[in-house]
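Enquirer: Take this sequence and fold it.
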Amino acid sequence: MYFFMFSISNFVFVVLLCAINCICGRMFADEGLYPAGYYDSQQVQYDRIKNALTKLEHAPQWVNDWPNPSIKMGQVSGLAIDNMGRLLVFHRARNVWDENTFNDREVYQGIGDDPIPDPTILVLNDTGELVDMWGQNLFFIPHGITVDNEGNVWVTDVAMHQVFKFTPDQRQKPALVLGEKFVPGNTDTRFCKPSAVAVLSNGDFFVADGYCNHRVIKFSPDGTILLQWGTAHGTSPYVFNVVHALTLAEDRGLVCVADREHGRVACYRHDNGTFHSSFSNWLIGGRVFSVAYAPVHGGRLYIVNGPESQILPVRGYVIDFTSGRLIQTFAPDGGLKNPHDVVTSPDGSKVYVAEINPFTVHKFVDEGLRNESLLDKVEKNETATSATHVKPTATVEVVGRAGGAEGAGAGAGGAWQRWSGALGGAAGAAAAALLAAAALALRSARNNGKGREAEPLVH
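Expert: Okay, here's the model as predicted:
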C-alpha cells in the first residue's frame, strides 16, 4: 500500500513538473525569450533557420582571395579603418588568451614575461597587401583598436588592464595611458580587462570596461571622467554581461554597445548615457561579439554573433536601424568560426571581420553601396563643376576689316571659332546627358533596392 501511494505521488509530481515546464516554456516563447519552436526537433529548427536566411539579402559578398596568404597573424582581436581607408589588424602574434591566462582574481599570469616582440598592428591596403606594421614590444594580450578623426590610434590590452592612445607621428610611446598596469580594479583609475574604445569627433571618448566591470565610461580628451553607466545585476537596460565592443552613430547622437552574453546591441545617447534602443533577433542568437555602424540608408548596424549551439549559424548580420529588422546576412563560403570584431567603411561598401580561431581576417564588399558611393562622388563633382562654370558656352565672333585679305581671314577664323564653340557646347551637352543618364539609372537601382528593403523580412 505504501509503495502504491509513493508511486502515485511520484506520478503526480512528474505530471505537475511537465505542466509547469510546458506553461513556462510557452510563456517564455511568447515573451520573446525563446524563439517559437525552440523545443521542436532539430530538423524543424534547421528548416526554420534555412527559410529565414533565404528571406535575407546575402550581402555584402565575401572576397575569397583576401588578404595576401603570406601575411602571418595570431589571434585577431580587433580591427579599425584609418583615415586613408586602410585596415588596421590588431593581433596577439605568439600569445594566446586561454583558461590559464588569468587567475580567479583577474590578474594576468604572465607578469614578468616580455611583451610580444612581434609587430601586433598590421596595416593592409585595399588589395590585402601588408603596407606597414608596428606595435612590437608594447602589448601582452591585445583586444580592441580604433582610429579617431585626427588619425590617433587607440588600443586596449586586457592583460595590462589599460587603454593607450598613439599619435600618428609617435608609434612607440603612447601619448595617453589610462589604467594601472597589470592591476585590475573598478575605480576611476583602474579598469578590469577593458575591451574597446570609441572616439567622438570632438575628442571625447568611451571605454568599454567590459569583462569584469560591465560598464561604459565617457572621458574628455585629456582623460577626465565625464560619466559612466552599467551594472552586472538587475533587469534595466543598463545591465551588461561583457561589454565587448563599441560603435558610434554620431548622426543619431548615439553610442552603441555589443552586450555579448545578452545577445543584444544596446544604444545610448552619447551626451548623457540615456538609454535609447536595443536590437536582438532569434536568428542571431544569445551572443553578439561585435557591432559596427554605417550612416547609410537611414543607418545600418553590422553584427557578428558567436558560437552558441550546433543549430544557429555563426554569421554576420545587418540590421536596419530605423525599423530594427534584419535585412542582410554575410559569411565566407565555409561560414564563420569564431568572429571577434567587425568594422565597416563609412559608406558601408566594405566590411571586415576578425576571427580568433582560425587566425584570419575576412573582407566583404557590397557592390550596391559601392555604386551608390561612386554616384554620390559623381554628383558632388557635377555640383562643384556647375558652381564654378555658371555661364553657358558661347560662340565667339571676331570682327575684322571688311574687304581685305586680313578681314577675310579673320572672317574665316571667326566662322571656325563659332563652329568650334558650338561643337564644344554639343560635346559638353552630350557628356552631361550621359552622366545624367548614368545617375538616373543608378538612382533608379537605388530606389528599387529601397523598395525591396522595405518588404517584411525576418522579425
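Enquirer: rest of the way, CA atoms for contacts and neighbours
Expert: Fine.
Enquirer: Could you check how far the residue nearest in space to the middle of the chain is from Cys267?
Expert: Central residue of the chain (CA atoms, centre = their mean): Ala292, 2.2 Å from the mean position. Relative to Cys267, Ala292 is positioned 12 Å away (CA to CA, to the nearest Å).
Enquirer: Before we compare anything, build this one as well:
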Amino acid sequence: MPHGLSVDKSGNLWLTDVAMHQVFKYDTSNIPQLVLTLGESFVPGSDKSHFCKPTDVAITNDGQFVYVADGYCNERIVKFDSNGKYLTEYKMPANQRTLHCISQTKQSVVHCIVRIWFLGQLLVPHSLALIESLDILCVADRENGRVVCFDAGLDSQSNEGQVQSIIQHQTMKTVYAITYDQNNERLYVVSGGSSGNKALGYTFSVDPESFGLLLTTWKPVENFGEPHDVVVNINSRQVFVGEIRPNRIDVFNVIN
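Expert: Okay, here's the model as predicted:
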C-alpha cells in the first residue's frame, strides 16, 4: 500500500509502503528501476533494519542522508546514509530543557529565557520537511496536532536529534502533511478538521527571525474534505494538496 512519495534533487523517486513496511528508491533517469530497498517485506519491526508502516522520506540535496518517518507504529525518525546504512534515529524525550536567547542589537543586550517543553511521544509522524539552511528536520506529528523540528545533524552531530522548535496552533488538531518552500522561507501545513474546527491549510514563517509565526490560513471555496498531503512546486508559485474523501487535488496560487 503506497503511502508517501518523494523526489530527490537527482530525480530519484522514493516510495514508502505501509503494508510491506518498506521504503523503495527508484532511478527514473530512463526506465524506472529499483535501486535501493530499506526494510524487510511484510515484516514489521523497530530495529535498525525494520520499519512498521513508514509514512514519508526526506533526502538531503546532495543525496548523502535519508530520513524516514516510521510511522504508524514506531513513533520515530530513522536516518540512513545514501547506501541505506543505518546511522541514528530521533525520538521525543519526556521533556527537554533549553536556553533560548534573543539578541537586541540596538541595546547590545541579550535576553535569555529557560524554556521547558513537556513533549510526549510522536503520535504518527506522518510527513517530513528538511530545511537544510537551518539544519532542521520538521515532522508532522499528526495526532498531536503539531509540527516538531529536530536538529538534523548536518552541520554537527553534537545536538543531533534534539528538538529545536515546536509549531502549534489552537485550530490544528491533526497535522497530516508539511512541505518547505525554500524560495519564500515558508512551511505549508495541512490539518484535518475535528470538534468544530474545519480542515485548513496554514502558512508559517521559517525565517530565523520569525520561525513558527503564522502568516495566513487557506482553504478551497468549497472547503477541504480530508487533506492528506501537500507539496509546493519548484518555482514556489503553486501549492498542491491531495485529498481523500473526496479524492481530488486542490491547486492554490501562492501570493507573496
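Enquirer: Any idea what the TM-score is?
Expert: The pair, once superposed, lands on a TM-score of 0.82 when counted by TM-score structural alignment, normalised by the length of the second structure; 224 aligned residues with a CA RMSD of 1.7 Å.
Enquirer: So what does the residue nearest to the centre of the first structure match up with in the second structure?
Expert: Mapped onto the second structure by TM-score structural alignment, Ala292 of the first structure lines up with Thr179.
Enquirer: same question, Tyr302 of the first structure
Expert: Match for Tyr302 of the first structure (TM-score structural alignment): Tyr188.
Enquirer: mean deviation of the helix or strand hosting that match from the first structure?
Expert: According to DSSP states H and E, Tyr188 of the second structure maps onto strand 186-192. Once fitted to the first structure, strand 186-192 of the second structure is off its aligned match by 0.7 Å on average (mean CA distance after the TM-score superposition for the first structure).
Enquirer: what sits against the nearest residue to Phe80 of the second structure once chain neighbours are set aside?
Expert: Once flanking residues are discounted, Phe80 of the second structure sits nearest to Tyr86: 4.6 Å by CA to CA, 6 or more residues apart in numbering. Shown in contact with Tyr86 of the second structure (CA atoms under 8 Å, 6 or more residues apart in numbering): Lys48, Ser49, Val78, Lys79, Phe80.
Enquirer: Which of the three states applies to the first one?
Expert: Spelled out, that is Lys48 of the second structure. Secondary structure assignment for Lys48 of the second structure (DSSP: H, G, I helix; E, B strand; the rest coil): coil.
Enquirer: Please enumerate the helices of the first structure.
Expert: 2-30, 42-54, 367-388, 405-453 (DSSP state H).
Enquirer: what range in the second structure matches the shortest one?
Expert: Same thing as helix 42-54 of the first structure. Alignment of helix 42-54 of the first structure against the second structure: no match, by TM-score structural alignment.
Enquirer: gap between that helix and the chain center?
Expert: Centroid separation between helix 42-54 of the first structure and its chain, computed with CA atoms, centre = their mean, to the nearest Å, is 26 Å.
Enquirer: try the longest one
Expert: When distances are taken as CA atoms, centre = their mean, helix 405-453 of the first structure is centred 41 Å away from the chain's centroid.
Enquirer: about what we covered before: pretty sure the match of Tyr302 of the first structure contacts Val206?
Expert: No. Tyr188 of the second structure is not in contact with Val206 according to CA atoms under 8 Å; the separation is 10.1 Å.
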